[in-house]
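[1] sequence first, predicted model second:
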Amino acid sequence: MKEVDYIVVGCGLASISFCEKLYKNGHSFVVFDDGSQQSSLVAAGLYNPVILKRFTEVWKAKKQLSIALPVYEVIEKRLGIKIDYQLQILRRFASIEEQNLWFSAADKPSLESYLSTTIIKNSNINVVAPFGFGEVLQAGRLDTETLIRHYKKFLIEKDSLRNEAFVYENLSINDLKVSYNNIKAKKVVFAEGFGVKNNPFFKDFPLNGTKGEVLTIKAPDLKIDFAIKSSVFIIPLGQDNYVVGSTYNWTDKSNNPTEEGKEELTSKLKTFIKCDFEVVNHVAGIRPTVKDRRPLIGAHEDHQNIYVLNGLGTRGVMIAPYVANELYNFIENNAELDREIDFRRFNS
């Protein structure tokens, strides 16, 4: 019988961030993951402190960035990988009115350090941007696929990963410990993204699933080394490859890419990119979104050693280390949960 402090279910951004807290503080743990949840794996990985549709600050952006970036730096050094890339993100203006809205937003104290007041003129013949761009500061891209792949290798080396589905019926719970097959643990944290909809311990969880589809294209003539946010975003990967995304589908709950999603992305891309391109990859995943766009964390009402870490939505790269930190302090240090992230806020 293997004895650990924690069982963690899932191996996406939320789980990895929580495992980092456990590792840093000397807790033993085992992670279960069957690869069924794709949202972290297929995420484009952009992080920026501004909602570029409305030119407003991301919720707790400063705090999230101050926690997230050092976490990813620690992982890079320990695993000997590069995952965090500083990246220039340019918001394409569709009109003079959008330029004016940008300048108004940049005057706000909460946004002045994130929005450049210098309009960047377009000089690329294959990009349509007659009104230029606004530059987002303190932004970048996390290579989530590389992170997850190498983090799983790290867990395997520690004998801390089980590549299998977690069978809820096999979990036995008492006040002091839980047991699952040949493992005894003090606590269980479910960080399984949209997969929590199948979890009987959180069967009434107020989680919506939003399907997102993302393309990888090859465009040899485009030649940009910055990301553009317009009706869709396009992110350079190197070697003339770019990520294009993403769609938002609130009804389809499968991980299967669709022709409709591909057509939507390519047609929007063609409104501001003039060169030829080839679609070389097409993936999809279900984002764990919440109607108030806030995370869902906390303890099970009947089992105080069963916890949930979920609801990261479309900004998991920034928010995951922050909420992992909040949940850890709630569990280990008896800290009070902020009501904005406590899933009980939806209880009637």
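    Yep, it's here.
[2] rest of the way, CA atoms for contacts and neighbours
    Will do.
[3] now the closest residue to Ile297 other than its chain neighbours, what's its secondary structure?
    Excluding the flanking residues, the one nearest Ile297 by C-alpha to C-alpha, 6 or more residues apart in numbering is Leu309, at 4.7 Å. Following DSSP: H, G, I helix; E, B strand; the rest coil, we place Leu309 in the strand state.
[4] and the spatially closest residue to Val214 that is not a sequence neighbour, what is it in contact with?
    Counting by C-alpha to C-alpha, 6+ apart, Val214 lies nearest to Gly245, which is 4.6 Å off, once chain neighbours are set aside. Contacts here follow C-alpha atoms under 8 Å, 6 or more residues apart in numbering; on that basis Gly245 touches Ala44, Gly212, Glu213, Val214, Leu215, Val232, Phe233, Ile234, Leu265.
[5] need the contact list for the residue nearest to Ile297.
    By C-alpha under 8 Å, 6+ apart, Leu309 lies in contact with 14-15, 189-192, 295-298, 323-324, 327.
[6] who touches the residue lying closest to Asn281 once chain neighbours are set aside in this structure?
    Distances taken as C-alpha to C-alpha, 6+ apart place Thr216 nearest to Asn281, at 4.9 Å, with adjacent residues excluded. Thr216 makes contact with Asn241, Tyr242, Val243, Val244, Val279, Val280, Asn281, His282, according to C-alpha under 8 Å, 6+ apart.
[7] helices along this structure, start to end?
    Counting by DSSP state H, the chain has helices at residues 13-24, 39-42, 61-79, 96-106, 144-157, 259-269, 316-332.
[8] which strands and helices lie in contact with the longest one?
    Right, the one you point to is helix 61-79. Taking 3 or more C-alpha pairs under 8 Å, 6 or more residues apart in numbering; DSSP states H and E as contact, the helices and strands that helix 61-79 lies on are helix 144-157, helix 316-332.
[9] take the one below as the second:
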Amino acid sequence: MKHVDYLIVGFGLAGMAFCDQLEQHNKSFFVIDTKDSAASRVAAGLINPVTLKRYTMPYKGEEQFHLAKAYFTRLNEKFAFPFMKELPVLKIFSSIEDQNNWFEATDKPVLNRFLDASLVKNNSHFIKAPLQLGEVKETLRLDIPALLDAYAHSLMSSDSLSFDQFNYDELVLKSDDSICYRDIKAKRVVFAEGYGIKQNPFFNKLPLVGNKGEYLIIKAPDLRLSKALKASFFIIPLGDDLYKVGATFNWKDKDSVPTTEALEELLQKLNKVIACEYTVEAQQAGIRPTTGDRRPLIGVHPNNKQLVLLNGLGTRGTMMSPYLAKVLFEHLELGFPLDEEISISRFPKKF
């Protein structure tokens, strides 16, 4: 029997961040992950604290940004690879009103650090931006699949991870407030499965609805972008003339199969923004673990304190995951209370 402090189910951005918290505090753990169509592996990987549609700061935005930057910088050093790099974002204004809203936002103390009040002239013949561009400063981009693979490799080397389908029927809650799963005994199990929560009998009544997001990978040699573009979607340079374009939001489909409808939607939007030839190299899809109130779902099951949830990161999982992992660890190990805005206790009738 393998004895650990924590069993973690799911190894996307949330699961990885919680593993890091445990490693930083010398806690033992074991991870089980299916490694199939995780939304984390499809995500754009941008770390930007400003919501560019409304020019607002999300929940704990600056704090999340600082933690994320420090966390991913440390992982860069740990694995001796630049998974995270600086990548400024240029905002294409949709109207004069949108441009005016940008100027108003740059006067707000909480936003002017990130939004440059001086507009950027559009010098590219291949970008359609008649109202010039606004630059978002300090933004970062993370190569999520490469980082997940590197971290997973290190866990497998220490026999701390298994790629397997988790079977809830084999989870046994013990009278000593521990859990057993096959040959593993742990004090707690942390579920970080993303949309997989829908198959979790302990938490599947919580209002995680999920939405499907799709991206294109295009090759556009003439575009020559060194910064990301943001219109109603993103164009993110990947290197070698490749760009990630997206994403769509589909609240109906609950699978990871790319669709013709999303392809046509993204191409229509893309053609309104760029005026150069390109080819579509790939199409990706994943289900974001999104809640109706756009807040995470974290905390301890009210009836079984061995069962813990870390979920609902939605569209900002890259920036949010280090913060939520830290908050959850401090709640479990130090007894710090969780904010009602993110705690599963806000849904008492769902258990």
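    That came in fine, so what should we check first? Small disclaimer: the values here were computed from a predicted structure and weren't measured.
[10] sitting in strands, which of the contacts of Thr216 of structure 1 do you find?
    Counted as lying in strands by DSSP state E, out of those, are Asn241, Tyr242, Val243, Val244, Val279, Val280, Asn281, His282.
[11] what about the strands in the stretch 101-250 of structure 1?
    133-136, 140-142, 161-162, 171-173, 178-180, 183-190, 208-218, 227-229, 233-238, 241-245 (DSSP state E, counting those that start in this stretch).
[12] distance to Asn334 of structure 1 for the ones you listed - can I get that in TSV?
    Below are those laid out as TSV (distance: least, C-alpha to C-alpha, whole Å):
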stretch	distance to Asn334 of structure 1
strand 133-136	37
strand 140-142	31
strand 161-162	28
strand 171-173	21
strand 178-180	20
strand 183-190	14
strand 208-218	29
strand 227-229	41
strand 233-238	41
strand 241-245	40
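[13] closest to Asp342 of structure 1 out of these?
    strand 183-190 (14.6 Å; C-alpha to C-alpha).
[14] list of residues touching the closest one?
    Against strand 183-190 of structure 1 from outside (C-alpha under 8 Å, 6+ apart): 1-10, 176-179, 196, 305-310.
[15] go again using 6 Å as the cut-off
    1-9, 177-178, 305-308 (C-alpha atoms under 6 Å, 6 or more residues apart in numbering).
[16] just stretch 200-212 of structure 2 next, same as before
    Outside stretch 200-212 of structure 2, the residues touching it (C-alpha under 6 Å, 6+ apart) are Ile197, Lys198, Phe249, Asn250, Trp251, Gly286, Ile287, Arg288, Pro289, Thr290, Thr291, Lys350.
[17] do that again at 8 Å, thanks
    Here stretch 200-212 of structure 2 makes contact (C-alpha under 8 Å, 6+ apart) with 168, 195, 197-198, 248-256, 285-292, 301, 309, 312, 314, 347, 350-351.
[18] need the contact list for the counterpart of Val308 of structure 1 in structure 2.
    Under the alignment (TM-score structural alignment), Val308 of structure 1 pairs with Leu309 in structure 2. Shown in contact with Leu309 of structure 2 (C-alpha under 8 Å, 6+ apart): Val190, Phe191, Ala192, Phe203, Leu297, Ile298, Gly299, Val300, His301.
[19] now which residue in structure 1 aligns to the fourth one?
    Here Phe203 of structure 2 is matched to Phe202 in structure 1, going by TM-score structural alignment.
[20] gap between its match and Glu169 of structure 1?
    In this structure, Phe202 of structure 1 and Glu169 of structure 1 are 13 Å apart, going by C-alpha to C-alpha, to the nearest Å.
[21] can you check Asp33 of structure 1 too?
    Separation of Asp33 of structure 1 from Glu169 of structure 1 (C-alpha to C-alpha): 16 Å.
[22] which of those two has more residues huddled nearby?
    The neighbour count for Asp33 of structure 1 versus Glu169, taken as other C-alpha atoms under 10 Å, is higher for Asp33 (21 against 9).
[23] surely the more buried one and Ser15 touch.
    No: look at Asp33 of structure 1 against Ser15 with C-alpha atoms under 8 Å: they stay out of range, at 9.9 Å.
[24] which residues do these two both contact?
    Both Asp33 of structure 1 and Ser15 are contacted by Val9, under the criterion C-alpha under 8 Å, 6+ apart.
[25] related to what we said a few turns ago, buried ones among the ones in strands among the contacts of Thr216 of structure 1?
    Asn241, Tyr242, Val243, Val244, Val279, His282 (16 or more other C-alpha atoms under 10 Å).
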